[in-house]
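In: Next input, structure requested:
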Amino acid sequence: MNLPNLLTILRFFLIPLFVLIFFSNLKYRYMIAIGIFLFSGLTDVLDGFIARRYNIVTKFGKLFDPLADKLMILTVLWCFVYKGYISPIIFYIVLFKELFMIVGSAILYGRIKIVVSANIYGKIATVLFYIAIISLLLKLEMSLYILVIAVIFAIFALIVYTVKYLSEYRRLRSTSDE
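Out: You can find the predicted model right below:
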C-alpha cells in the first residue's frame, strides 16, 4: 500500500466525520466541517501529485480516488438538502450523473479495460463544487449561483465523457470484430 492510496482511504473516513461534525451541536461546527472538507480536497490533490510525480499510479487509485471525491461531494450535498439549504433537485441531478459515471466506468473497465479519466470540465466542476460548498457553509449570497454553474459543468462533463467513451468503445469493438 503506497502513500497516495493511503490518502485515498483516509478520504473515505473523512466522509462520516464530516457528517458527524455537520450535524453536531458544536459551536463552530460549520468551520470545522469546512476544515474537514478542505482537508479532503487537499489530500485528493496531494495523492494525485505524489502518484504521478513518483510514478506510483495504481489501479486502486484510478478507481477509488474519484469514488472518494464523488462520495464526499454527494454526502455534503445530501447534508445540505437535509438541512434545507439547497433544493433536492440539485442533489438528484448530481447523484444521477455520478451513478451513470460509476456504472458506465465499471462497464467500460469490465469489458475493455478502459479506466475513465477526468476531463477538464469534470475538474472545473469539482473545483466549482468545492467553492460552492464552502460558500454555502459560510452562507454567502452567491453560493447557489456557483452551485448551479458547478452542476452545469458536471452535466457538460458527463456529455463529453459519454461521447468520448462511446466512440472509443465502438472503435475497439469494430477492431476486435475484424
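
In: from here on, contacts and neighbour counts on C-alpha atoms
Out: Noted.

In: just checking, what's the longest helix in the protein?
Out: In the chain, assigned by DSSP state H, the helix with the most residues is helix 143-177.

In: from the middle of its chain, how far away would that one be?
Out: Chain-centre distance of helix 143-177: 14 Å, with C-alpha atoms, centre = their mean, to the nearest Å.

In: Can you tell me which helices and strands that helix packs against?
Out: helix 88-112, helix 120-137 (3 or more C-alpha pairs under 8 Å, 6 or more residues apart in numbering; DSSP states H and E).

In: compare with the first, here's sequence two:
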Amino acid sequence: MRRRTSLVLLNALSLTRLPLAAVFVVMGDPLARVGLVLAAALTDFLDGWIARHRHLESHWGALIDPIADRGFVMVALLTFLLEGKLTPVEFGILVVRDGATALGFVVARIVPRFRLVEFKARMLGKVVTTLQLGALLAVLVAPVLVRPLVIAVGLMALAAVVDYTVAVWRKRAGPGPRGPHIPTPSGRGAG
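Out: Predicted coordinates:
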C-alpha cells in the first residue's frame, strides 16, 4: 500500500473517535457506552501502534490524533456532567490537564522563543488519558471507583503539566531573533 493511502486510512481510523463521541451522547445504555469507550481506546492504541511500527508518523496525524482523543473524552465527560453522573468539581479535575495543555499550546505559538518547539505526547500525559478512560468506565460500571480515579487524574494531571512545561522550556529556541532551527519531526500522540 502506498504511504499516502496508508496515512489517509490511519487518519480515518483516528477520526472514528468523533462519530463514536456522537453515538455516546445518544446512547443511554451503559453497556453500549462501555463498548464505545473501549472502541475509542482501541482505535487510539491501534493508530499509534500502526504509525510507529510502520513509520507512518505525519504532521497531520500528530494533529488529528489528539484532537480525536480529546473530542471523545470531552464529549463523554460533558455528557456525564449534564446527566448528573459527575459533579462540576469532578468534571473540572478530569479536564484540567486538557485545558492547561491547550493554553500552553496557544501561548507557545504566540511567544516567539517557543514557536519551533516540537509538541508531542509524553508518558505522563498518556497515563492521564488512560486514567480518564478508566474514570469514564467507572461512571458506567463501578461508580464507587469514580472519586479515587478523579483524584488520581488530578494528581497525574498536575505532574503531567509540570513535566510538559519543563520539557518545552528545555527545548525552547535559544537567543537571537529567530533562535536556532529545531527539527520538528511529527508523530502521533495520545494524551
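
In: TM-score for these two?
Out: Remark: TM-score between the superposed chains equals 0.84 [TM-score structural alignment, normalised by the length of the first structure]; 170 aligned residues with a C-alpha RMSD of 2.2 Å.

In: can you redo the helices and strands packed on helix 143-177 of the first structure as JSON lines with mean neighbour count?
Out: Compiled in JSON lines, these are given as follows (neighbours: other C-alpha atoms under 10 Å):
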{"stretch": "helix 88-112", "mean neighbour count": "15"}
{"stretch": "helix 120-137", "mean neighbour count": "19"}
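
In: In TSV, list those helices along with distance to Arg29 of the first structure.
Out: Formatted as TSV, those follow (distance: least, C-alpha to C-alpha, whole Å):
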stretch	distance to Arg29 of the first structure
helix 88-112	22
helix 120-137	10
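
In: how about these, which one is nearest Tyr165 of the first structure?
Out: Checking these against Tyr165 of the first structure by C-alpha to C-alpha gives helix 88-112 as the closest, at 8.1 Å.

In: In terms of secondary structure, what does that closest one contact?
Out: By 3+ C-alpha pairs under 8 Å, 6+ apart, helix 88-112 of the first structure packs against helix 59-83, helix 143-177.

In: Buried residues in the longest one, which are they?
Out: Of the residues in helix 143-177 of the first structure, those buried by neighbour count under the rule 16 or more other C-alpha atoms under 10 Å are 143-144, 146-147, 149-155, 157-158, 160-161, 165.

In: Put together a markdown table for the helices and strands packed on helix 88-112 of the first structure, with distance to Leu10 of the first structure on each row.
Out: Output for these, formatted as a markdown table (distance: least, C-alpha to C-alpha, whole Å):
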| stretch | distance to Leu10 of the first structure |
| --- | --- |
| helix 59-83 | 9 |
| helix 143-177 | 25 |
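
In: so which of these comes closest to Arg29 of the first structure?
Out: Arg29 of the first structure sits nearest to helix 59-83 of all these, at 13.1 Å, using C-alpha to C-alpha.

In: mean per-residue distance, that closest one to the second structure?
Out: When the second structure is superposed, helix 59-83 of the first structure averages 1.3 Å from its matched positions, counting by mean C-alpha distance after the TM-score superposition for the first structure.

In: how about that helix: buried residues?
Out: In helix 59-83 of the first structure, counting by 16+ other C-alpha under 10 Å, buried: 61, 63-81.

In: Okay, angle between it and helix 120-137 too, please.
Out: In terms of direction (axes from the mean of the first three to the mean of the last three C-alpha atoms, to 10 degrees), helix 59-83 of the first structure departs from helix 120-137 by 40 degrees.

In: Can you give the distance of helix 59-83 of the first structure from its chain's centre?
Out: 5 Å.

In: compared with the first structure, how much does stretch 34-53 of the second structure deviate?
Out: Looks like 0.6 Å for stretch 34-53 of the second structure (mean C-alpha distance after the TM-score superposition for the first structure).

In: related to what we said a few turns ago, any idea which of the helices and strands packed on helix 143-177 of the first structure gets closest to Ala33 of the first structure?
Out: Among those, helix 120-137 comes nearest to Ala33 of the first structure, with 8.3 Å by C-alpha to C-alpha.

In: This completes my enquiry, with thanks.
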